[in-house]
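Peer 1: Dropping a prediction and its sequence here:
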Amino acid sequence: MELQKMNGHSRDDGFDELAEHEEFLPHKTGAKKEAHFTDFEGKTSFGMSIFNLSNAIMGSGILGLAYAMSNTGIILFIILLICIAILSAYSIHLLLKSAGVVGIRAYEQLGNRAFGPPGKVLAACIITIHNIGAMSSYLFIVKSELPLVIQAFLSKHENTGEWYLNGNYLIIIVSALIILPLALMRQLGYLGYTSGFSLSCMVFFLISVIYKKFNIPCPFEDGHHNLTSFDDHAFINGTDDHCEAKMFTVNSQTAYTIPILAFAFVCHPEVLPIYTELRDATKKRMQGVANISVMAMFVMYLLTALFGYLTFYGGVESELLHTYSRVDPLDVLVLCVRLAVLVAVTLTVPVVLFPIRRALLQILFPDKPFRWAIHIGIAFCLLFLVNLLVIFVPSIRDIFGLIGATSAPSLIFILPGIFYIRIIPEEQEPLLSRTKIMAACFAGLGFVFMVMSLSFIIIDWTTGTSHSGGGH
């Protein structure tokens, strides 16, 4: 894997900075080709890299975006989504520029260059905590949705307790038969094919959401009770708009939208590993991968939120699929969508696992060459831990809400900003230069997001209320 190759670069601090920077320049024709900060040439194509990064961005939060739009209105939601997408692309630009100057393509080693060993450990810990939370959220979807899908395929009207309808058994089976074999691949680039299939499943989900907009009348009927869902769910999202689209609205839930959207664009731990394995890697080429991936997810997020909201308006629930099930629990299309979402989140777990393994390798085995035993052992232990969390921790949403409120702003705003300020030499960019001031403001914005998110969680805990929303 790419990490062991990167480990040696923590010892390259004595190299001349210009010489390192020149490694990014194209080699002259006929000259001997040298490795770009790694001891192998990246073999992943531009398209496959886009699939991998897009899959890393795409999270379970897409199911909560219609709910978020219902709490902001269409115009405000679009403005916020555009701002977060631009900030995410800018954050990746800071990471790539920092990596280009010092010749490092590992998030943890950027932390080491910026702040020494404490910076390396801090970055590794934040990546590990955030991605374990993301993996757990995906497996929670498998735990809750897969039994329902199997039950529907078997034409069972209720769960009668068979083992194959037990979500705990099912996540163990899925982890062992699907996720673990994919996680054992040595290079992240090989997952481009599964990432492409995962994204196609989410495209099917999006097409179904658009189709259902024109097939579900408003007000819709509750498939369980033959009552309009607005009678008992009108205030699910704090609004009372039955069949009227709001362009701009503010309510008690509006403040949750920014953290939800920020978390939906977190992909930064995967950026540098994907950069390492990119064929003919240059900063410009990788920035192109990032820009296309962010733009593609922006379009998917916007269309999903818009058509989901325009289908149910004030009756939309925090998990969009649940709302469709209330209309018609036996709808074949909704069943297929559930299956597609299950496939998508299952195939995303291995992509998220790679950065955790890299972070652990950077801390525990910084100078060890690649060993299959360590590679396999870390993957197995991580999946074992995540399965335990999903099975035994009942209040996992609150726990990972707290993790997400601290790790996501750190990865997308704070760390890229402060790494850039510390790594870019002052003779190249003075401390009071426009770019470093912008990076400082960017990091400050992350602190604001963190404080705001933590405040909402604490308020929820102290008041005893539960405000749900999509997480990445």
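Peer 2: Noted; the coordinates are in hand.
Peer 1: From now on I want contacts and neighbour counts done on CA atoms only, so please keep to that.
Peer 2: OK.
Peer 1: contact partners of whichever strand or helix holds Gly196?
Peer 2: Taking DSSP states H and E as the definition, Gly196 sits inside helix 192-213. For helix 192-213, contacts defined as Cα atoms under 8 Å, 6 or more residues apart in numbering pick out 48-49, 51-52, 54-55, 300, 303-304, 307-308, 310-311, 333-334, 337, 340-341, 343-345, 347-348.
Peer 1: take the one below as the second:
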Amino acid sequence: MPPTDVVEGVPLLVVKPHAASLDKLVQSKSPTSTNTNNQGSVFSSYVGILCAMLGAGIMTLPSTISAMTPAFGVGLLLVTGFLAFASLRCLCLSADVTGLYSYEHLSTRFFPPILQWMLRVLTLVPCFGACVMYMIVAMDMLLPFVGISRPLLCAAYAVLAYPLCLLDSFHALQYSNTVVIFCIFYITGVLVHHAWGRPWPDQSTLPITSVTWAGLAYAIPIQTFSFCCHFNYMRVYGELQHKPLVSTITWLVIGSAFLIYGTYSVAGYIVFQGLPPHDILTGFPISDASVTGVRLALAMCMWCKMPLAYQPIRDVAEVVCLPYLAPLTKWPFRVPFTGVHSIHHVFSLALTTTLMTRLSC
């Protein structure tokens, strides 16, 4: 009788006994275990991944194709999208082999403690920075239209985002994620409306008519980051009811993002006749009603995206802390932790604003 730990003659990954026992301990105490609540549908998974991918970075995409030639810029966007798909497929393969659907559990099984903490830091720092940046962008979008101070508006933003940050799964966030996607479609539609009927820019009058190393160095990081959703992808995959559909969902997400980004980039390039600003909103007068709608839609996006950046932080905190706080359960820990995290965001935003003000003087 063939051994049970081989598949077609290939031995499965061998897990060290102490790592396996530690993994079981973490899973038993953590709400983010491998036995994920499989409620995710094709729709909720699609909008969850796409929402994590889309964001304020779309405003800078027209400037990336103006830094090169338009054809090369769109081609580079296609290449970065394909590379993003390949990296997401690698995450799927890792999850399929191990049955684990979070970076925390993968690191617990395979890495020594020092590498586990390195991965945690690499997860926490960008996610916390994203939370603060979402708040900054939302404040910048809303302040011209409201008659309250930035600290008060920031506090109101944190209070409104607090309930969304308590939800367990991406499936529970499918409606707020759908709002983000509708807002991005609206923003893209506004720019296409402004570009409609305008002539293609005269290439002979533009300062950049060929691909340069400086243009590549500017465009590649922005376009690559635009397809980034890797912090949330594993969680969404773990929630998906029918795992074989993940490849189709990922293709749909990458294809949708490429169409949105490509359309937005070309439209912005046409509107500003080949010279779009780094932040495309700065090129429109604030009195433009359609641009006012874009600002409000972008602020709504930042509010709805806050839980996507916060969930990886919360998951790491619960996995690390709950095993040592038994018999404390997740909700008595999650509610105050999320509150402290929101307050920390407000103070971080105040500090960031103060530093930016002083540096600009």
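Peer 2: All right, it came through fine. Computed from a predicted structure; not experimentally measured.
Peer 1: Let me know the next secondary structure element after the helix holding Gly196 of structure 1.
Peer 2: Following helix 192-213 of structure 1 in sequence, per DSSP H and E, is helix 230-233.
Peer 1: which part of structure 2 lines up with that next one?
Peer 2: With TM-score structural alignment applied, helix 230-233 of structure 1 matches no range in structure 2.
Peer 1: if we can go back for a sec, just the buried residues of the contacts of helix 192-213 of structure 1.
Peer 2: Restricting the contacts of helix 192-213 of structure 1 to buried positions leaves 48-49, 51-52, 54-55, 300, 303-304, 307-308, 310-311, 334, 337, 340-341, 343-345, 347-348, with burial counted as 16 or more other Cα atoms under 10 Å.
Peer 1: Give me the subset of those that lies in strands.
Peer 2: Under the assignment DSSP state E, those contribute nothing to strands.
Peer 1: For Leu65 of structure 1, which residues are in contact?
Peer 2: Leu261, Tyr301, Thr304, Ala305, Gly470.
Peer 1: If we use 10 Å, what do you get?
Peer 2: Neighbour list for Leu65 of structure 1: 71, 77, 257, 260-261, 264, 301-306, 308-309, 317-320, 469-471 [criterion: Cα atoms under 10 Å, 6 or more residues apart in numbering].
Peer 1: Near the counterpart of Ile363 of structure 1 in structure 2, how many residues? Count them for me, please.
Peer 2: In structure 2, Ile363 of structure 1 lines up with Val320, judged by TM-score structural alignment. Neighbours of Val320 of structure 2 under the rule other Cα atoms under 10 Å: 15.
Peer 1: residue range for the helix holding Gly196 of structure 1 in structure 2?
Peer 2: Helix 192-213 of structure 1 maps onto residues 174-195 of structure 2, going by TM-score structural alignment.
Peer 1: One more: stretch 64-75 of structure 1?
Peer 2: With TM-score structural alignment as the criterion, stretch 64-75 of structure 1 aligns to 60-71.
Peer 1: That stretch spans what distance, first to last residue?
Peer 2: 17 Å (Cα to Cα, to the nearest Å).
Peer 1: Same check on stretch 42-62 of structure 1?
Peer 2: 31 Å.
Peer 1: got it, and stretch 48-64 of structure 2?
Peer 2: 26 Å.
Peer 1: Could I get the buried residue list for it?
Peer 2: For stretch 48-64 of structure 2, by 16+ other Cα under 10 Å, it's 48-56, 58-64.
Peer 1: and if you look at stretch 39-46 of structure 1?
Peer 2: Buried-residue list, stretch 39-46 of structure 1, by 16+ other Cα under 10 Å: Glu41, Gly42, Lys43, Thr44, Ser45, Phe46.
Peer 1: do the same with stretch 191-204 of structure 2
Peer 2: Leu191, Val192, Ala195.
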